[in-house]
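Colleague: coordinates only, no sequence provided:
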C-alpha cells in the first residue's frame, strides 16, 4: 500500500470514528432530554466514588436508579445517558477532572443537584494550583438546571467560592460539613478500629444517627454528602440510615480483608496523593490492635523534592505504626535511623512480591496492616495473597482498577488477557459491569 493510500485510509477511519461519536452524543442528548429522572452530578478532588455509590444505593429504595462511577470522564457520561430507558427515577454521575471535555460532560448531565465534595492538590501535575482545580470543578455547578440545588462542602473555602455560580443559575445553595451554621452538620464522629464509623447528622429537620461499614474516620465526608443529598431529594430519614448501613467500602478504598487467626488488612490502594496521607495514618493512630504496620508503595502529586516527602511520611508513620515498610528505590529517602533499621521498625522491599513473602513469614494474629499506594502499582495483592494463591506479580500491567476480581490475579499475567479485561471493564452494556449499573430496590 502506498503512503497516499495509507493516509487516505487513516483519514477515513478518523472520519468514521468521529461520526460514530457524534451519533452516540446525539442519542445520549435525546435520551437525556426525554428522561423524567432527577439527575445528580458529583465532583471534587476526593470522595466522589463513595458519595455516588452511597447516594445511588439510598435512592434505589425509592425508584430505579442509574449509577455511573469510577469511569468519570466525558465518554462514560455519554454511554450512561445512552443506557437510559425512560423509567429511571434518578441518575447519579461521578465527574472527575483531567478530561478535555469536563464542561461538555457537565452540560450533558445538566444536574438537578450538584455535589462538590472538596478541593485539594490531587491534580497538581495538570492544574498546578487550587484556583485552577476550583475553576474546573465549578463547571458542574455552572451546568445546574435553573432552580436546582448546589450541595457544597461548607468547610472548604474553595468549594464555597462556587456559591455565586449557583446563585447565578438561580439555584439553592445547601451546605454540609462539620462547621457551625451549615445546613447539614456531621457531629460526634467516631471511628477506631475494629469499630466502624458512626456519626450523628444534624439539619433543620432534626438529627439522624448513622452507622456505617467504613473503618476510617474521614469517610464522614461522603457519608454526610450522600445523606444530605438524599434528604434534599425527599428520602425519609429512616431509609437514609438503613441504606447507608448496608454499603461496604469500595475495593481499594479502605476495604478490608481479615484473615482468621492472622492479620487484618486495610487496602487504601486507589491513590496516594501527599496531602491525604495523614488521613490514612489516622486509622493507625486510633486503632486498637496489638501490632500495627504501614506499607507505602509511593507518593503522588507532592511537588518539590521527593526526598523531603518520603522523610516526612516516614516521620509521621513511625509515630503511629510499630513497623513502616516502603517499596521501591525511593525508600532510601525515608532517612530512617540506623537504630530503627536494626530494630526492624523500618524495612524496604523492591516490589510487591517480595513484600508479600515477608508478610506471610512474619504475620501476627490480630495485627493491623495498612496498605497505601496508587492504583497502577496494585499493592492490594499483598493482602489478596492471604485469600488465594496469586499468580500475577507484574509491576505495571496498564490496568488501574483493583486486582480483587481480575482474571490475571490467579491465572497469571499476559498482555492480551489484561487488555481484554481492561476493555470489558469499560463496556457499559456488560450486565456484570459494576460501573454503569441500574439499581432497583
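Modeller: Now that the structure is in, tell me what you want to look at. Predicted, not measured: the structure shown is a model, and the values here were computed from it. Residues are numbered from 1 along each chain as shown.
Colleague: okay, CA-based contacts and neighbour counts for the rest of this
Modeller: Fine.
Colleague: what number of residues lie near residue 369?
Modeller: If you count neighbours by other C-alpha atoms under 10 Å, residue 369 ends up with 26.
Colleague: over to the one 3 residues further on?
Modeller: Other residues near residue 372 come to 29 when the count uses other C-alpha under 10 Å.
Colleague: surely it and residue 267 touch.
Modeller: Yes: Residue 372 is in contact with residue 267 according to C-alpha atoms under 8 Å; the separation is 6.7 Å.
Colleague: any idea how far residue 331 lies from residue 72?
Modeller: 33 Å (C-alpha to C-alpha, to the nearest Å).
Colleague: isn't residue 107 up against residue 145?
Modeller: No: the criterion here is C-alpha under 8 Å, and residue 107 misses it with residue 145 at 9.4 Å.
Colleague: list the buried ones in stretch 372-390?
Modeller: Residues 372-386, 390 are the ones in stretch 372-390 that count as buried (16 or more other C-alpha atoms under 10 Å).
Colleague: off-centre distance for that stretch?
Modeller: Offset of stretch 372-390 from its chain centre (C-alpha atoms, centre = their mean, to the nearest Å): 17 Å.
Colleague: cool, stretch 330-340 as well?
Modeller: That offset, for stretch 330-340, works out to 31 Å (C-alpha atoms, centre = their mean).
Colleague: repeat for stretch 282-298
Modeller: Its chain's C-alpha centre and that of stretch 282-298 lie 20 Å apart, by C-alpha atoms, centre = their mean.
Colleague: okay, buried residues for it please.
Modeller: In stretch 282-298, counting by 16+ other C-alpha under 10 Å, buried: 282-289, 291-298.
Colleague: in helices, which of those residues appear?
Modeller: 282, 283, 284, 285, 286 (DSSP state H).
Colleague: tabulate these (JSON lines), appending distance to residue 184.
Modeller: As requested, these are exported to JSON lines (distance: C-alpha to C-alpha, whole Å):
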{"residue": "282", "distance to residue 184": "24"}
{"residue": "283", "distance to residue 184": "25"}
{"residue": "284", "distance to residue 184": "28"}
{"residue": "285", "distance to residue 184": "28"}
{"residue": "286", "distance to residue 184": "26"}
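Colleague: list just the nearest of these to residue 327.
Modeller: Closest approach between those and residue 327, by C-alpha to C-alpha: residue 284, at 19.1 Å.
Colleague: ok, and the closest non-adjacent residue to the closest one?
Modeller: Setting aside the residues directly before and after it, residue 284 is nearest to residue 320 in space (C-alpha to C-alpha, 6 or more residues apart in numbering), at 5.9 Å.
Colleague: which residues in the stretch 301-441 of the chain form strands?
Modeller: For the stretch 301-441 of the chain, strands defined by DSSP state E, counting those that start in this stretch occupy the ranges 323-327, 346-349, 368-372, 436-439.
Colleague: and residue 93, which of those is closest to it?
Modeller: Between residue 93 and the strands of the stretch 301-441 of the chain, the tightest spacing by C-alpha to C-alpha is seen for strand 436-439, at 9.5 Å.
Colleague: okay, one more to line up with it:
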C-alpha cells in the first residue's frame, strides 16, 4: 500500500483511534483473513454469517498486521469506524487519490478473470503491476486490490463485477479507471437484470466513468458492446476478429485445443500461440492485447509476452493430464450458458480422437430463458460425442438438461449431486479419457475437479 499512518487512515475513514497514538504506518494491503495478513497490513474485522472478524483481531496483529479496522473495541490497536465495509471503500478511495499510475477497469459477462490474468502478465513485462487476486471483483475484494498499489506501481488492473444496476458505478467511484475494457454481453445474471440490454446498460457504467482523456476498449464482435462507443467522447480502441477491429486476430486455428492466430494492429503483425486452451480465449487474448496497447505497452512487447501468459486463477479452462493419461479440464468456477457452450467446444478439440466425458451442473440466474438454455446446452453436449454425461443438480433445470440430452442421444445421462459425482466420475474414467467439469459456482464442482486430478 502507499504508506499511511493510522492517524491518516482514521481521517480517511471517519474513524477514531483505539489503543494507539496513530503513528504506526500501514504499508501492506487490507486483509480479511487473520491467518495470512501481509506484514504491515491493516486487518478488516468483517462480520459474516459464520464468523466475526472482531474475534480474530488480536490474532491478526500477532500474525503481522499493524492494526485493525473495527466497529467496536478489540484487544488490538484499532481504527474504530461505524461500518467496516464502508471504511474499506473510503480507505481505498483515499489511496487511489494518491496513486498516479494507470488504472484499468475490466468488465463483461464472461472472461473477466481470464482477461485480467492475461493483461496483468502483459503489463508486468512493461512495469510494476497490481491486479485483483482470483475474482476479487466485488465490494470486499475491490478495496483490497486498490490498497495493494505501492509508490512504484505503474498499472492497477481492476476486474469489476455487477449483479445489478449501479454496482459498477459504485466501484468506479472508489477507483475511477483511465482505461475501461468491456468484453461482451452474455446471458449470465439475465434472470436478475431482466434482459441482455439491461446487462449492457449496467456494464456501460465502466465506460461512462471514464474521464474525457480516457480510453474505452470495446469488443467489435459484440453489437451491444460497440454501441457503448456512444457513451464516451474520448479515444476508442476496438478488438475482435472482423476487418473493422483496431486490434484483431486472423488465421485463427487450434492445436490440441490451444488457439493460434496472427495478432494485428495497424501495419504490425505477429504470430501468437496461446498457452491457454479453448478457441474462445482468442477473444480474451485480444482484449488483453488491446488494453495493454491502450496503456502504452509496445506491440512487440505484447506479442512476445502473450504466448507466455498463463492463468493464475484456478477453475478456468485449467487442463491437467494425470499419470494415467486422463486429462481433466477444470472450468468449474462458474457457468454462464455461453461459457458452457465454449467449454464443450474445447472438450471436443482437446479430446479429438479420445474418449470424452463431461460433468455438467445446472446453470443459475437465467430467469425465463433458463429452460431454453439448458436444452441448448444438452444439444451441444449431444453433438460433442460424449461417452458419458453426468448431470449435477436436483432442480427443474437439471431435469430439463437430462431430458433434452436423452431426447437428442437416446441415452439417459447419469444423475448426481455434488457429493456423489466425484466418486462416480472417478469410477468410470479410463486411461486416455478427457473429462470436462463445468457448472454453477454454488455447486462447488471446482472442488470435485481438483479431487479428480490425482489417480
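Modeller: That came in fine, so what should we check first? In this text, all values refer to a predicted model and were calculated from it rather than measured experimentally.
Colleague: ok so, going back, give me whichever of the strands of the stretch 301-441 of structure 1 is most buried.
Modeller: strand 368-372 (a mean of 26; mean count of other C-alpha atoms under 10 Å).
Colleague: quick one, longest helix in structure 1?
Modeller: Criterion DSSP H: the longest helix present in structure 1 is helix 3-34.
Colleague: what's the first helix or strand after that one?
Modeller: strand 38-43 (DSSP states H and E).
Colleague: give the aligned range of that following strand in structure 2.
Modeller: Using TM-score structural alignment, the residues of structure 2 aligned to strand 38-43 of structure 1 are 102-107.
Colleague: that stretch vs structure 1, average offset?
Modeller: After superposition onto structure 1, stretch 102-107 of structure 2 sits on average 0.7 Å from its aligned residues (mean C-alpha distance after the TM-score superposition for structure 1).
Colleague: what does that stretch contact?
Modeller: By C-alpha atoms under 8 Å, 6 or more residues apart in numbering, the residues outside stretch 102-107 of structure 2 that reach it are 112, 116, 154-161, 175-183, 203, 206, 295.
Colleague: next: stretch 257-267 of structure 1.
Modeller: Residues from elsewhere that reach stretch 257-267 of structure 1, judged by C-alpha under 8 Å, 6+ apart: 251-256, 363-372, 380, 383-384, 386-387.
Colleague: so where does the residue positioned nearest the centre of structure 1 fall, helix or strand?
Modeller: Central residue of structure 1 (C-alpha atoms, centre = their mean): residue 49, 4.4 Å from the mean position. Counting by DSSP H and E, the element that carries residue 49 of structure 1 is helix 48-59.
Colleague: which neighbouring elements make contact with that helix?
Modeller: Helix 48-59 of structure 1 is packed against strand 38-43, strand 65-68, strand 90-94, helix 220-232, helix 237-244, with contacts defined by 3 or more C-alpha pairs under 8 Å, 6 or more residues apart in numbering; DSSP states H and E.
Colleague: 7 Å instead, please
Modeller: When contacts are defined as 3 or more C-alpha pairs under 7 Å, 6 or more residues apart in numbering; DSSP states H and E, helix 48-59 of structure 1 sits against strand 65-68, strand 90-94, helix 220-232, helix 237-244.
Colleague: tell me the first helix or strand C-terminal of the shortest one.
Modeller: To tie it back to what came earlier, the one meant is strand 65-68 of structure 1. Counting by DSSP H and E, the next helix or strand C-terminal to strand 65-68 of structure 1 is helix 74-82.
Colleague: what about that next one, how far off from structure 2?
Modeller: For helix 74-82 of structure 1, the mean deviation from structure 2 after alignment is 2.9 Å (mean C-alpha distance after the TM-score superposition for structure 1).
Colleague: for that helix, give me every contacting residue.
Modeller: Helix 74-82 of structure 1 has contacts (C-alpha atoms under 7 Å, 6 or more residues apart in numbering) with 25, 27, 28, 31, 32, 68, 101, 102, 105, 428, 436.
Colleague: mind doing that once more with 8 Å?
Modeller: Helix 74-82 of structure 1 is contacted from outside by 24-25, 27-29, 31-32, 66, 68, 93, 99, 101-102, 104-105, 108-109, 428, 436, using C-alpha under 8 Å, 6+ apart.
Colleague: what distance do you get for the counterpart of residue 223 of structure 2 in structure 1 to residue 210 of structure 1?
Modeller: Aligning on TM-score structural alignment places residue 223 of structure 2 opposite residue 157 in structure 1. Distance, residue 157 of structure 1 to residue 210 of structure 1, using C-alpha to C-alpha: 26 Å.
Colleague: more neighbours, these two?
Modeller: More neighbours surround residue 210 than the other of residue 157 of structure 1 and residue 210, with 24 against 12 (other C-alpha under 10 Å).
Colleague: any idea what the more buried one aligns with in structure 2?
Modeller: By TM-score structural alignment, residue 210 of structure 1 lines up with residue 272.
Colleague: state the distance from that match to residue 127 of structure 2.
Modeller: Counting by C-alpha to C-alpha, the gap from residue 272 of structure 2 to residue 127 of structure 2 is 22 Å.
Colleague: same question for residue 380 of structure 2.
Modeller: 43 Å.
Colleague: these two: who's more crowded?
Modeller: residue 380 (18 against 13).
Colleague: aligned to the more buried one, what sits in structure 1?
Modeller: Aligned partner of residue 380 of structure 2 by TM-score structural alignment: residue 316.
Colleague: cool, and residue 347 of structure 2?
Modeller: For residue 347 of structure 2, the aligned position in structure 1 is residue 284, judged by TM-score structural alignment.
Colleague: tabulate the helices and strands packed on helix 48-59 of structure 1 (CSV), appending mean neighbour count.
Modeller: Output for those, formatted as CSV (neighbours: other C-alpha atoms under 10 Å):
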stretch, mean neighbour count
strand 65-68, 26
strand 90-94, 27
helix 220-232, 24
helix 237-244, 18
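Colleague: got CSV for these, with distance to residue 203 of structure 1 too?
Modeller: Compiled in CSV, the helices and strands packed on helix 48-59 of structure 1 are given as follows (distance: least, C-alpha to C-alpha, whole Å):
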stretch, distance to residue 203 of structure 1
strand 65-68, 25
strand 90-94, 23
helix 220-232, 9
helix 237-244, 11
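Colleague: and residue 68 of structure 2, helix, strand or coil?
Modeller: Recorded secondary structure, residue 68 of structure 2: strand (DSSP: H, G, I helix; E, B strand; the rest coil).
Colleague: wait, it touches residue 44, no?
Modeller: Yes: counting by C-alpha under 8 Å, residue 68 of structure 2 does reach residue 44; the two are 5.7 Å apart.
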